[in-house]
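> A predicted structure for the sequence below; I have some questions about it.
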Amino acid sequence: MFTKVGASAYKTDLHNTIALLDQLQQPHKSFKSIHIAGTNGKGSTSHMLAAIFQQAGYKTGLYTSPHLIDFRERIRVNGEMVSEEFVTSFTENLKPAIAEIAPSFFELTVAMAFSYFQQQQVDIAIIEVGLGGRLDSTNVITPELSVITNISYDHKQILGDTLPQIASEKAGIIKPNIPVVISETQSEVAEVFINKAKENNSPIVFADQEWMEAQSTINKAHLDVQILDTAEQQMRTLKLDLSGQYQEKNLMGVLSAVKQLQQQGWHISWQHVITALSHVKKLTGLRGRWDVVDLHPLTVLDVGHNEAGISEIMEQLRHVNYQQLHIVVGFVKDKEVDKVLPLFPTTAHYYFCKAQLPRALDEVALAEMGAANGLNGHAYPSVQAALHAAKQHAQKDDMILVCGSFFIVAEVM
């Protein structure tokens, strides 16, 4: 299982997924879909789009990964998790095929999601890529639209160690004649997407060229954004219940996706968009993105875990008022921790910890690496011990930030 052990669990072709879906009479061909790839932001983008479709009255499937607490978070219809009964009966019925095909955990989960969406007769399914794009198990669908959020360094041992190489893997979700939205124009990789789209005769849109952010205000629990539609020269005002400022980039991708979908005949009004974006968490169950869980002291959970994700969190911190910052942090071994640690503030108190999984980086080793970067604190053998210590030391006007890994945030939750 990739979640626990990392790259050794990753399968580098679609053979098993196709074989599983053949056993199930190809459920992925029975519903319409939107496919979302990218290094950071694909989870938030997926949930925002799902919320918009739900608000517009469509029966909406949502497939994401990883989960935080319950496996069933990965597979939802209209925000409701797949039933335990479906998970167990699906697995039981597929045991002979599992023995024969020997799929990975992720391959089996994709097949399960697609079967569930077929059974539920969804109008649309929002499908988040697990890792990469070209060889990801989800890349068997022919969607209505492809969305690629952004490209930064992550999973270099699998996807390549230059941004164009990584972009090329993500661009693998671009399908012949299917429009693609790129959320963020990045000069190093824009050509990769343009060329791939041209090769596939796919219309391509760069969202940050269709929209321009005029102003944004961060409140503790939401983000107020004024954004200009550059084609219509019309200012739009939105209130997002996802309060991380980094959501502005994802928002542009979502709004461009909505434009494309409206042109395809999907009945989505601007009012649906406004209402949905102010209730994404309630509609879809999204957690862990600048997730404010307490106000005194201000306690925030964020699953950001790579260089770009941590950079966005540090940028967000500049907009927050607090007396002292306490950071509970842990990583998995295959992240480039040496690139990430210099981004953290040296003025914070640190609580270095380790999630309970084999892939987790040793907390003492992390504390030593932290100290080498001027980050002072103590090592704790568990996330709970680290959080407990942070809560004991924090005053009511302080801030506690929990970040570094999905698994650290999951254990706090």
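Structure's in. What do you need? Numbering: from 1, shown residues only.

> contacts, neighbours, all on C-alpha from now
Fine.

> what's the helix or strand for the residue nearest the centre of the chain?
Computing the C-alpha centroid of the chain and ranking residues by C-alpha atoms, centre = their mean puts Gly43 first, at 2.5 Å. Assigned by DSSP states H and E, Gly43 belongs to helix 42-55.

> how much distance is there from that helix to the middle of the chain?
Distance of helix 42-55 from the chain centroid (C-alpha atoms, centre = their mean, to the nearest Å) equals 11 Å.

> what is whichever helix or strand comes after that helix packed up against?
Later in the chain than helix 42-55, the nearest helix or strand by DSSP H and E is strand 60-63. Under the contact definition 3 or more C-alpha pairs under 8 Å, 6 or more residues apart in numbering; DSSP states H and E, strand 60-63 sits against helix 42-55, strand 75-77, strand 124-128.

> repeat that with 10 Å
strand 33-37, helix 42-55, strand 75-77, strand 80-81, helix 105-120, strand 124-128 (3 or more C-alpha pairs under 10 Å, 6 or more residues apart in numbering; DSSP states H and E).

> I'd like to check the angle between the longest one and strand 124-128, please.
This points to helix 105-120. Orientation check (axes from the mean of the first three to the mean of the last three C-alpha atoms, to 10 degrees): helix 105-120 against strand 124-128 gives 170 degrees.

> run the chain-centre distance for stretch 171-189.
17 Å.

> so which bits of that stretch are buried?
171-175, 178-185, 189 (16 or more other C-alpha atoms under 10 Å).

> before we move on, the earlier item: quick one: closest of the helices and strands packed on strand 60-63 to His296.
helix 42-55 (26.2 Å; C-alpha to C-alpha).

> same for the closest one, what does it pack against?
Using 3+ C-alpha pairs under 10 Å, 6+ apart, helix 42-55 sits against strand 33-37, strand 60-63, strand 75-77, strand 124-128, strand 145-148, helix 247-263, helix 270-277, helix 280-284.

> the fifth one: what's the following helix or strand?
When you say that, I think you mean strand 145-148. Following strand 145-148 toward the C-terminus (DSSP H and E): helix 156-159.

> any chance you could list what contacts whatever helix or strand comes next after that next one?
Toward the C-terminal end, the helix or strand that comes next after helix 156-159 (DSSP H and E) is helix 163-170. Contacts with helix 163-170, where a contact means C-alpha atoms under 10 Å, 6 or more residues apart in numbering, come from 36-39, 129, 131-136, 147-156, 158-160, 162, 171, 186, 188-193, 196.

> hmm, 7 Å instead?
37-38, 132-134, 151-153, 159-160, 188-189, 192 (C-alpha atoms under 7 Å, 6 or more residues apart in numbering).

> list the buried ones in it?
163-164, 166-170.

> below is an additional structure, to be compared with the one above:
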Amino acid sequence: MITNDEALIEYFKILRTGDYQRDNFNLFLKEIKFSFPLHAVHLSGTNGKGTTGTVLKNIYKEAGYKVAHFSSPYLFSPREMITYDGQSIAIEKIASLIAQYEHLFKKYNLSEFEVEAFLAFTYLLEDKPDLTIIECGMGGLIDATNIFTPILSIITSISLEHTSFLGSSLTEIAFHKAGIIKKRVPLLIGSIEESALEVIKEVASQEKAPIYQVGPYLDERLLEDCYLFSYKPYQDLKIPSLALFSVLDASFALGAAEILKPLLNVSREAIYLGVAKTSLPGRMEVLNHSPLLIVDGAHNPEATSRLKESLEKLQGDKKIHIIFAAFNDKNITMMLAELNFISNDITLTTFPHPRARKEEEYFLYLDEFPFVEDYRTLIKEKIAQYPEDIIVITGSLAFAGLVSQQYKKGLIK
């Protein structure tokens, strides 16, 4: 019986993981005669989906619409992945849906993410929001979220990640992400490398899907606790984040709102308020100001490059100290190289998670970077040693979330 978040997490742990195919899920969907006829935006991309989706959700919420959002991964509870009108799905509701369909989950040996996605779609079908924002888990073509026709598709970026599942080249990965392109459904894209862009254009042409390019943001200015920026026709938009990349991600949401205006109109006031009310835990999240203690869930080379660029804007004459922990399937060679551009003090660590790298899995890097087993002791020592500097905890969204949670509980000071 699932009665709390701990039991829910344990339930998802017993579901299938490790492979990437849709055969079982397709058979399951066919048996239940699944359809999802609601207005929805589908988001894919290596990075930026979470902030883009959140800004878009906030804009439409401020405009008076009922908005739902399915995002991944979660930081503390799987219920965070499924929100409606700003509230996570209730434990009683998700437990009820699991009980209703569990015999079919077992029959078709569904994966954890397939079950999570299905629960989200089923819950939202009952509540019928005005707009649903759906983020892909990985890729797009055979992702468990790719089971509906959206009113807008968005591909934020394409870079090398999940190569064991999506392919080892940008064109292979682009082919997977292009799987969310649907017939005559508009597609909004960011700046994409030429070979990957050709794949996107070819699929869009086959589907007769019009392509829109996100416009440039202008006049970005970092203030004490936010960025101001302009995005035509809006001047001096404010997003409460120290991350330069949040400005780009917000620009996707603004571009999307413009495309959707004929169907779901929003006011200028809703635009400004929606952007201004956007903050995401674990994305350049400030936990302390002296020293400036930041957690960021950058977990691939592109995200780490975006973090590096944001920290360069923030750094001034302060030194940056990095505490780094990552999952064992991540390309940490490129991630550490990016971070090395802005810091000569990078310490490796680990944290309690089955996928977290342990000391022996860092063996190629231990001559260059020290390893400390206890991340909490390490953070405390850095805070005491460098009260005037910048300390950044990064490498994994799970690690960033854990540190954020424990710091706020007073377990790290």
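Arrived safely. For clarity, every value in this text was computed on a predicted model and none was experimentally measured.

> on that earlier part again, nearest to Gln25 of the first structure, out of the helices and strands packed on strand 60-63 of the first structure?
Of those, nearest to Gln25 of the first structure by C-alpha to C-alpha is helix 105-120, at 9.3 Å.

> re earlier: now do the same for the residue nearest to the centre of the first structure: its match in the second structure.
Under the alignment by TM-score structural alignment, Gly43 of the first structure pairs with Gly50 in the second structure.

> so what's the residue count around the closest residue to its match other than its chain neighbours?
Excluding the flanking residues, the one nearest Gly50 of the second structure by C-alpha to C-alpha, 6 or more residues apart in numbering is Ser71, at 6.8 Å. The tally of other residues near Ser71 of the second structure (other C-alpha atoms under 10 Å) stands at 22.

> just tell me what Ser71 of the second structure corresponds to in the first structure.
Under TM-score structural alignment, Ser71 of the second structure pairs with Thr64 in the first structure.

> ok, the aligned residue in the first structure for Gln206 of the second structure to Leu145 of the first structure distance?
Alignment note: Gln206 of the second structure maps to Glu199 in the first structure; criterion TM-score structural alignment. Counting by C-alpha to C-alpha, to the nearest Å, the gap from Glu199 of the first structure to Leu145 of the first structure is 16 Å.

> and what of Lys95 of the first structure?
Counting by C-alpha to C-alpha, the gap from Lys95 of the first structure to Leu145 of the first structure is 34 Å.

> higher neighbour count, these two?
Leu145 (26 against 13).

> contacts only, for the aligned residue in the second structure for that one.
The alignment partner of Leu145 of the first structure in the second structure, by TM-score structural alignment, is Leu152. Under the criterion of C-alpha under 7 Å, 6+ apart, the neighbours of Leu152 of the second structure are 41-42, 185-187.

> including distance to Leu260 of the second structure, could these go into JSON lines?
As requested, those are exported to JSON lines (distance: C-alpha to C-alpha, whole Å):
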{"residue": "Val41", "distance to Leu260 of the second structure": "10"}
{"residue": "His42", "distance to Leu260 of the second structure": "13"}
{"residue": "Val185", "distance to Leu260 of the second structure": "11"}
{"residue": "Pro186", "distance to Leu260 of the second structure": "9"}
{"residue": "Leu187", "distance to Leu260 of the second structure": "11"}
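
> tell me if I'm right that Thr350 of the second structure and Lys358 touch.
Yes: under the criterion of C-alpha atoms under 7 Å, Thr350 of the second structure makes contact with Lys358 at 5.8 Å.

> which residue in the second structure aligns with Gln120 of the first structure?
Gln120 of the first structure maps onto Asp127 in the second structure, by TM-score structural alignment.

> try Ala390 of the first structure
By TM-score structural alignment, Ala390 of the first structure lines up with Lys382.

> if we can go back for a sec, quick check: the match of Gln206 of the second structure vs Gly172 of the first structure, distance?
12 Å.

> do the same with Val328 of the first structure
Val328 of the first structure is 36 Å from Gly172 of the first structure, by C-alpha to C-alpha.

> which stretches in the stretch 201-350 of the first structure count as strands?
204-206, 211-218, 223-229, 234-240, 291-295, 298-301, 325-329, 349-352 (DSSP state E, counting those that start in this stretch).

> the first one vs the second structure, mean deviation?
So that's strand 204-206 of the first structure. Superposing on the second structure and averaging over aligned pairs (mean C-alpha distance after the TM-score superposition for the first structure), strand 204-206 of the first structure comes out at 0.9 Å.

> now do the end-to-end distance for stretch 120-136 of the second structure.
Note: stretch 120-136 of the second structure ends 12 Å apart using C-alpha to C-alpha.

> what helix or strand does the residue lying farthest from the centre of the first structure sit in?
Here the first structure reaches farthest from its C-alpha mean at Pro96, the gap being 32.7 Å by C-alpha atoms, centre = their mean. Assigned by DSSP H and E, Pro96 of the first structure falls within helix 95-101.

> show me how far that helix is from its chain's centre.
Centre to centre, stretch against its chain (C-alpha atoms, centre = their mean), the figure for helix 95-101 of the first structure is 30 Å.

> ok, back up a step: for the residue farthest from the centre of the first structure, what is the corresponding residue in the second structure?
Counting by TM-score structural alignment, the partner of Pro96 of the first structure is His103.

> separation between Gly79 of the first structure and Lys281 of the first structure?
For Gly79 of the first structure relative to Lys281 of the first structure (C-alpha to C-alpha), the value is 9 Å.

> same question for Leu68 of the first structure.
Applying C-alpha to C-alpha to Leu68 of the first structure and Lys281 of the first structure gives a distance of 14 Å.

> how about Val329 of the first structure?
Taking C-alpha to C-alpha, one finds Val329 of the first structure at 24 Å from Lys281 of the first structure.

> what does Phe206 of the first structure give?
26 Å.

> state the number of residues packed around the match of Gln120 of the first structure.
Count around Asp127 of the second structure with other C-alpha under 10 Å applied: 11.

> appreciated, that's everything.
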